[in-house]
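Engineer: heads up, no residue letters with this:
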């Protein structure tokens, strides 16, 4: 009587029940052959006929628990308490009727009632039902002087323990599936955050440079001199190149393989600062920067310089690099990166840089100067 419940799930929502469960559960109904045979021997009497009908009805009610969870449907946890109680009441009433009509052999229904209780009730309530069944069987066999109920009691307890073990395994499997689904959702959220951060870093910097160069080209065209026109053409050529670079960066961000290099960011910083009319004070080399920190420092330079150009109205911007940190400072109005972070909203600006720094075990520090603003990333 234990194989039937072992093929299905009673607690895990959303997990399909095997189509073979009713068949396997039905196999164990052969234990009802004994009371059915006794009822058949008395088929000439009303008691015998009623015993046959009651035994068959009991078997149908037992199987209905499996049939209700098969096909293309799924069990969404245990049944509602009212439905579970109704099922047990009907099953118990039929079992009592079997005992009354057939005698002690009708108590063969006890293991099936225990299995039903384990399947549809919480563990504590199901334990109470099993204990009551055991006591009822002991009392019945003593009153009827029908011998020892040891075999029947063993069947009740063995079936209950087996189904409880199966239910526990199924529940653990469901918890594992739920954890996997949650982890998958977190991975999607992390990827969305990465993409939003990278897209901000790419377009924020590139569009700032393009905007500054477009303004400069417009002013040069307005000047009308041959020298200004020649320089304007050079700025327009840079605009085309920058646009292509930005498009390539966006494509690399989509695939998740985008990287930045510190020397490249220093070159870009000089270019964008000069285009904005800001004096650039940059280090001549990056030899002192640890290899594992260069990508983080490159993002620091990009974020800091972008915000200087956007918000600071500075005359000078200085980038400092060392073995333990990177710093971008300006002599502007002092709103710098803080303003960028506030205006761009969560998931961009300083927040994105802090996420990168935290992943590398570094710290982001901002400081208002007099005048100006400083953005630092410090290792360790």
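Structural biologist: Here it is on my side, so go on. From a predicted model like this one, the values you see are computed outputs, not experimental measurements.

Engineer: When you work out contacts or count neighbours from here on, use the C-alpha atoms and nothing else.
Structural biologist: OK.

Engineer: The host helix or strand of residue 189: what's the following helix or strand?
Structural biologist: If you go by DSSP states H and E, residue 189 is part of helix 150-223. Note on helix 150-223: by DSSP H and E, the next helix or strand toward the C-terminus is helix 226-255.

Engineer: let's bring in a second one:
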């Protein structure tokens, strides 16, 4: 599975299908048959019927547009709240103008409040809708039974959908927590294996090298024995070097792991994170170097940027890999100075033949940009 596939899969868990969501709310709109019946049966005639039909079409369109615009329980588009306001105004207008079965429009608004607004705001939306139903019913002299039924629907559906949203949010957070626990467990297991390799094989191979050197000095009188001992020493040194490389690989976290960790850290700090990865899988050395860069850049965003949004973009075209971490923070208004972390990163990237650029952006915010050419080796 490529990086992009992995990230898309993670986003899919957080963003339910819009088509499925739209289908679900569309089924509930069957109760609008009663306002439609008012128009078709002649209860509303003339200009009132025309205005009622236009208002109903506008309400349904705005309602569905709000559902589609709401990306997920965690993310809102720029149109979500404006459309929610328009839908609410149309619902109140229909209830006040026509009464009767039109009092059901605020009930539909309650569904949107439950899915879209934070819990406290959603509660206020439910109370406001209840007041609209009661007030519009009294103004239009709607039967008490109808007002009571619709009022109960406002309260019960409001509580239901607020609970559904909270349950969904908790479910996603639980899956993320389980994934983080699994990643931590895997990391701990790799570190344990690395320690064991280093303690067992590293010690034994180092001892073989030392013994071979000693035996070589003792066997200087026998060229053949000296040659064989030198071969043993060479093989032992090579094996020791390979063990050290393996230990380094086990201890190094991959770029996908660092990206997942960055998501969790940024979200915990109240920063909305957007991660985009494109291109083929990275070579191992570049993968580790960009993973280190993501860790350092994310740490700086959380500690110093005072940002609310951060975008992490990784691209690889076969010739060079590019990492960009851009935030909308307000820290560091004066001359930009690299701290020890970025200075260390700069040295690592330069050792791989790459470049690092970091600093504030003209329009506000900060950017860390790392470019690493393919076919180079990072310095240890």
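Structural biologist: Cool, the structure landed. On a predicted model such as this, the values are computed, not experimentally measured, just so you know.

Engineer: Quick check: TM-score for this pair?
Structural biologist: Overlay of the two chains. TM-score (TM-score structural alignment, normalised by the length of the first structure): 0.53; 236 aligned residues with a CA RMSD of 3.7 Å.

Engineer: quick revisit: name the helices or strands packed onto the helix holding residue 189 of the first structure?
Structural biologist: helix 110-120, helix 123-144, helix 226-255, helix 262-275, helix 294-307 (3 or more CA pairs under 8 Å, 6 or more residues apart in numbering; DSSP states H and E).

Engineer: Just tell me the aligned range of the fourth one in the second structure.
Structural biologist: Counting by TM-score structural alignment, helix 262-275 of the first structure pairs with no residue of the second structure.

Engineer: and the angle from that helix to helix 294-307?
Structural biologist: 10 degrees (axes from the mean of the first three to the mean of the last three CA atoms, to 10 degrees).

Engineer: tell me the angle helix 262-275 of the first structure makes with helix 226-255.
Structural biologist: Going by the same axes, to 10 degrees, helix 262-275 of the first structure makes 140 degrees with helix 226-255.

Engineer: and what of the second one?
Structural biologist: With the same axes, to 10 degrees as the basis, helix 123-144 of the first structure and helix 226-255 are set at 10 degrees to each other.

Engineer: Which strands or helices does helix 123-144 of the first structure pack on?
Structural biologist: Short answer (3+ CA pairs under 8 Å, 6+ apart): helix 123-144 of the first structure packs on helix 110-120, helix 150-223.

Engineer: now swap in the first one and tell me
Structural biologist: Helix 110-120 of the first structure is packed against helix 46-67, helix 81-102, helix 123-144, helix 150-223, with contacts defined by 3+ CA pairs under 8 Å, 6+ apart.

Engineer: Need the contact partners of that helix.
Structural biologist: 1-2, 5, 10, 62, 65, 78-79, 84, 88, 91-92, 95, 126-127, 129-130, 133, 137, 152, 155-157, 159-160, 163-164, 167 (CA atoms under 8 Å, 6 or more residues apart in numbering).

Engineer: Apply 6 Å and report the result again.
Structural biologist: Around helix 110-120 of the first structure, the neighbours that count as contacts under CA atoms under 6 Å, 6 or more residues apart in numbering are 10, 78, 84, 126, 130, 156, 160.

Engineer: so it matches what in the second structure?
Structural biologist: Helix 110-120 of the first structure corresponds to residues 106-116 of the second structure when matched by TM-score structural alignment.

Engineer: what's the spacing between the matching stretch and its chain's center?
Structural biologist: 25 Å (CA atoms, centre = their mean, to the nearest Å).

Engineer: As TSV, the helices and strands packed on helix 123-144 of the first structure with distance to residue 366 of the first structure and mean neighbour count would be great.
Structural biologist: Converted to TSV, these look like this (distance: least, CA to CA, whole Å; neighbours: other CA atoms under 10 Å):
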stretch	distance to residue 366 of the first structure	mean neighbour count
helix 110-120	60	25
helix 150-223	18	17
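
Engineer: Need those helices in CSV (columns: distance to residue 307 of the first structure).
Structural biologist: Formatted as CSV, those follow (distance: least, CA to CA, whole Å):
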stretch, distance to residue 307 of the first structure
helix 110-120, 63
helix 150-223, 9
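
Engineer: I'd like to know which of the ones you listed is closest to residue 303 of the first structure.
Structural biologist: helix 150-223 (7.2 Å; CA to CA).

Engineer: Between helix 226-255 and that closest one, find me the angle.
Structural biologist: 170 degrees.

Engineer: any idea which element residue 324 of the second structure lies in?
Structural biologist: Going by DSSP H and E, residue 324 of the second structure is part of strand 320-327.

Engineer: And for that strand, what's in contact with it?
Structural biologist: Contacts of strand 320-327 of the second structure (CA under 6 Å, 6+ apart): 309-315, 365-374.
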